[in-house]
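K.L.:
Show me the folded form of this:
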Amino acid sequence: MLLVPSDVLRPRRPDEHFAEEARAARDAGVTVALVDHDALAGGGDADAAVARVPAGADAVYRGWMLGSDRYAVLAGALAARGVTLRTGPEQYRRTHELPGWYAAIAGDTPETVWTEGDDRAGFDRVRERLVAGPAVLRDYTKSMKHYWHEAAFIPDVADAAAAWAVASRFRELRGDGFTGGFVLRRFERFTGAEVRTWWIGGSCRLVTAHPDTPDAVPPADLRPADVTVAGFGSLDLPFAAIDLARHEDGRWRVVEIGDGQVSDRPGSTPPETLIAALRNA
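P.N.:
As a prediction, the model looks like this:
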C-alpha cells in the first residue's frame, strides 16, 4: 500500500505534489491511502490522521518530511490499524538524521563533526576539530544551501567569529525546524550536478537527476548495477535516497543520505518509474 498526504483543502484527494505518484500506483494495482500530514507534523490526533487508511497491509509512505518523533507516532497509529510501515521508526531516524548514517560510510563522504544542541561552546568545540579550511553547515536533517553565503558556507573554520555568524544565521532561519545540533562538513570541490540514487532493499535500483537540477541527465556510466557505497548495507535501510556528486579528482562522493519516503522525485523521472522500482523490490 502507498500512503500519500491528502490535499489540505480537499482532504479526499492526494496532495497535488504527490498526485501523479498516487495515480501511477493505482494504475499498477497498488492500493493508495491518504494521511493528514499537517495533523501528524503539527502534533495533532494521529489516529484521526490515518483514519482513511484500510487495515492490515504492508505500507510505504511517500510524502512531506516528518520529524523522527512524529514518524514514530505515525507508525504507532498505523500499527494500531494492523498496518506495518516497511521502514520502521528506528530505521527512519537512522536515515533521516546524519549522525545515524555518517559512521557507516565515512570514507565516501566529507569529514563531518556535529554538536548536540545549538550553544556556542559546543559549536566551537567541534569547529576546532576541523582545525582550518572551508566547511558547509547544516543540522541533523537539513541545510540552508539557498542561503549559501549567509547561512551555509563557512570560508574558514579557524575564523571563530565569522563561523559563529553563519551558524547564528542558520539557526535563525531554521527556527522551530532546527533538529539535533549543528553539523559541520569539510568543503570538497565537486564538478557537475548532483545525482540522486534510490536504494530499495539494500541495493541501488534507480539513478535519477537531482530534484534541484531535473534536466541534468546522470552520466551514462552511473548505472544502478554499478553503484556501490561501502558500508551502506550495515545500516539496514529498506528505502533510502543517496545523493552523489563527482569530486574534482573523479571520485563519486556521498553528499547526503535521506529516507526515500520523504525524498523528492525529480520532475524528469516519470512517477511510474519510481513506483515500479518499489514494487519490483
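K.L.:
alpha carbons only for contacts and neighbour counts from here, please
P.N.:
Will do.
K.L.:
Now do the contacts for residue 151.
P.N.:
Residue 151 makes contacts with 137, 144, 145, 166, 167, 168, 169, 170, as judged by CA atoms under 8 Å, 6 or more residues apart in numbering.
K.L.:
give me every residue that touches the second one.
P.N.:
The one in question is residue 144. Counted by CA under 8 Å, 6+ apart, residue 144 has contacts 138, 151, 152, 170, 173, 174.
K.L.:
quick revisit: just the buried ones from the contacts of residue 151?
P.N.:
Applying 16 or more other CA atoms under 10 Å to the contacts of residue 151, the neighbour count classes 137, 144, 166, 167, 168, 170 as buried.
K.L.:
just the helices in this structure please.
P.N.:
Per DSSP state H, the chain carries helices over the ranges 19-27, 37-41, 46-49, 68-79, 89-96, 98-101, 120-129, 148-151, 160-174, 271-280.
K.L.:
Just tell me which of these ends up closest to residue 233.
P.N.:
Residue 233 lies closest, by CA to CA, to one member of these: helix 98-101, at 10.7 Å.
K.L.:
so what does that closest one touch, helix or strand wise?
P.N.:
For helix 98-101, the packing partners by 3 or more CA pairs under 8 Å, 6 or more residues apart in numbering; DSSP states H and E come out as helix 89-96.
K.L.:
Taking their axis directions, the helix it packs on and helix 68-79 sit at what angle?
P.N.:
140 degrees (axes from the mean of the first three to the mean of the last three CA atoms, to 10 degrees).
K.L.:
Would you do the same for the sequence below? I want to compare the two.
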Amino acid sequence: MLLVPADPLRPRRPDEHFKAEAVAAREAGLDVAVVDHDALTRPGRVDEAVALVPAGGEAVYRGWMLRSEQYAALAEALARRGVTLRTSPEQYRRAHEMPGWYGAVVALTPTSVWTRGDLRADFDRVRVELGTGPAVLRDYTKSMKHHWYEAAFIPDLADGETAWKVASRLRHLREDDFVGGFVLRRYERFISAEARTWWVNGVCVLVGAHPDTPNDVPHLDVDLDAVTPVIAALGLPFTTVDLALRDDGVWRIIEIGDGQVSDRPTTTEPSTLITALLTRTL
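P.N.:
All right, here's what the predicted structure looks like:
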C-alpha cells in the first residue's frame, strides 16, 4: 500500500500536496492510507500517527521529509500493526543522510568532508582537511542553496572567518531541522539544470526535471553508464539521484535521496511517477 500524509484539516483525506499521487496510486490498483505527519514528528505520538493504516501487508511512504529516527519510529509503529515498510530504517538513513551514500559514489560526486555536530573546532578541522578554494556547505540532508551567498557558498576555504560566518548562517536557518553536522563539498561548475532520476531496486525508472527547476527540461541524453552500477550496489529499494553536467562534459551526482521523501516536480504527472515505480516491483 501507499502511505501519504493526511490533510491537517481533514485527517481522513490525503494532504493536498500528495492528493494527486494518492489518486494515481488508487487508479493503478494500490491501496492508499494516510498517516498523521504532525504526530509522527512529536515524541510519544507515533502510534496515533498510524491509527488509520489498515493492519497487515507491505507499504511505501510518499510524504514529507522525516528525520532518520522519526522514520525508524514510524517503521516500529507500523510493525506493531503487522505492516512492513519496504525501505528499512537502515536503508532510509543510508539514502537520506549524505555520509550514508557518499563512500559508494565518491568518484562521481564532488569531494566532501563533514563534522559530527556543529562546533566550530570541528568545522575548522574539516575545512582545513578539504584544502583551499571555493566550497559548498550543507548539513547531512539539506543545503540552503536558496540563500546561496549567505548560507551555502564559501568563496575560499582559506578564509576561516568568512567560512564560519556562512556556516553559522546555515545553522541558524536550519534551526531544529539541522541534521548531523556540517558538510563541506568542493565547488564544481555545472552547465546544465539538474536532472532528478528515480530508481527502484537499483534500476532507473524515470528521468525528469528537478523540483526546484521544473520547467528546465534536463538533457535527454543523461549518461547513466557510470552511475548505474554504483546505485545498484547501494542495495536501496527506492531512491532519487540528482545529476548535473559539469563544465568538462561529465555528469556528476549532486545528491542522493530516499525516494519516499523526494519531491516530485510539478511538470512530472503523478500518474507518470506511479506508473514508472510500478514497472519494477516495489
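K.L.:
follow-up on the earlier one: from the contacts of residue 151 of structure 1, pick the one nearest residue 101 of structure 1.
P.N.:
Of the contacts of residue 151 of structure 1, the one sitting nearest to residue 101 of structure 1 (CA to CA) turns out to be residue 137, at 17.1 Å.
K.L.:
quick revisit: out of the contacts of residue 151 of structure 1, who's nearest residue 50 of structure 1?
P.N.:
residue 144 (31.3 Å).
K.L.:
now the closest one: how far from residue 150 of structure 1?
P.N.:
9 Å (CA to CA, to the nearest Å).
K.L.:
shared neighbours of those two, anything?
P.N.:
residue 170.
K.L.:
so which pair among the contacts of residue 151 of structure 1 is furthest apart in space?
P.N.:
Across the contacts of residue 151 of structure 1, no pair lies farther apart than 145 and 168, at 14.7 Å, counting by CA to CA.
K.L.:
what about residue 220 of structure 1, how many neighbours?
P.N.:
Residue 220 of structure 1 has 6 neighbouring residues, counting by other CA atoms under 10 Å.
K.L.:
what's the counterpart of it in structure 2?
P.N.:
Applying TM-score structural alignment, one finds that residue 220 of structure 1 aligns to residue 220 in structure 2.
K.L.:
tell me the most buried of the helices of structure 1?
P.N.:
When the helices of structure 1 are scored by mean count of other CA atoms under 10 Å, the highest mean neighbour count falls to helix 89-96 (a mean of 22).
K.L.:
I'd like to know which elements that one is packed against.
P.N.:
Helices and strands touching helix 89-96 of structure 1, by 3+ CA pairs under 8 Å, 6+ apart, are helix 68-79, helix 98-101, strand 252-259.
K.L.:
mind listing what residue 52 of structure 1 touches?
P.N.:
Going by CA under 8 Å, 6+ apart, residue 52 of structure 1 touches 33, 34, 35.
K.L.:
would you list the residues you listed in JSON lines and tack on neighbour count and distance to residue 260 of structure 1?
P.N.:
Converted to JSON lines, these look like this (neighbours: other CA atoms under 10 Å; distance: CA to CA, whole Å):
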{"residue": "33", "neighbour count": "22", "distance to residue 260 of structure 1": "18"}
{"residue": "34", "neighbour count": "24", "distance to residue 260 of structure 1": "18"}
{"residue": "35", "neighbour count": "27", "distance to residue 260 of structure 1": "17"}
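K.L.:
which of those does structure 2 keep?
P.N.:
Checked against structure 2 using both residues aligned by TM-score structural alignment, their matches' CA atoms under 8 Å, these keep these contacts: 33, 34, 35.
K.L.:
Distance of the nearest residue to residue 167 of structure 2 once chain neighbours are set aside relative to residue 132 of structure 2?
P.N.:
Distances taken as CA to CA, 6 or more residues apart in numbering place residue 151 nearest to residue 167 of structure 2, at 6.4 Å, with adjacent residues excluded. To residue 132 of structure 2, residue 151 of structure 2 is 18 Å away according to CA to CA.
K.L.:
Please list all residues in contact with residue 259 of structure 2.
P.N.:
Counting by CA under 8 Å, 6+ apart, residue 259 of structure 2 touches 62, 198, 199, 238, 239, 240.
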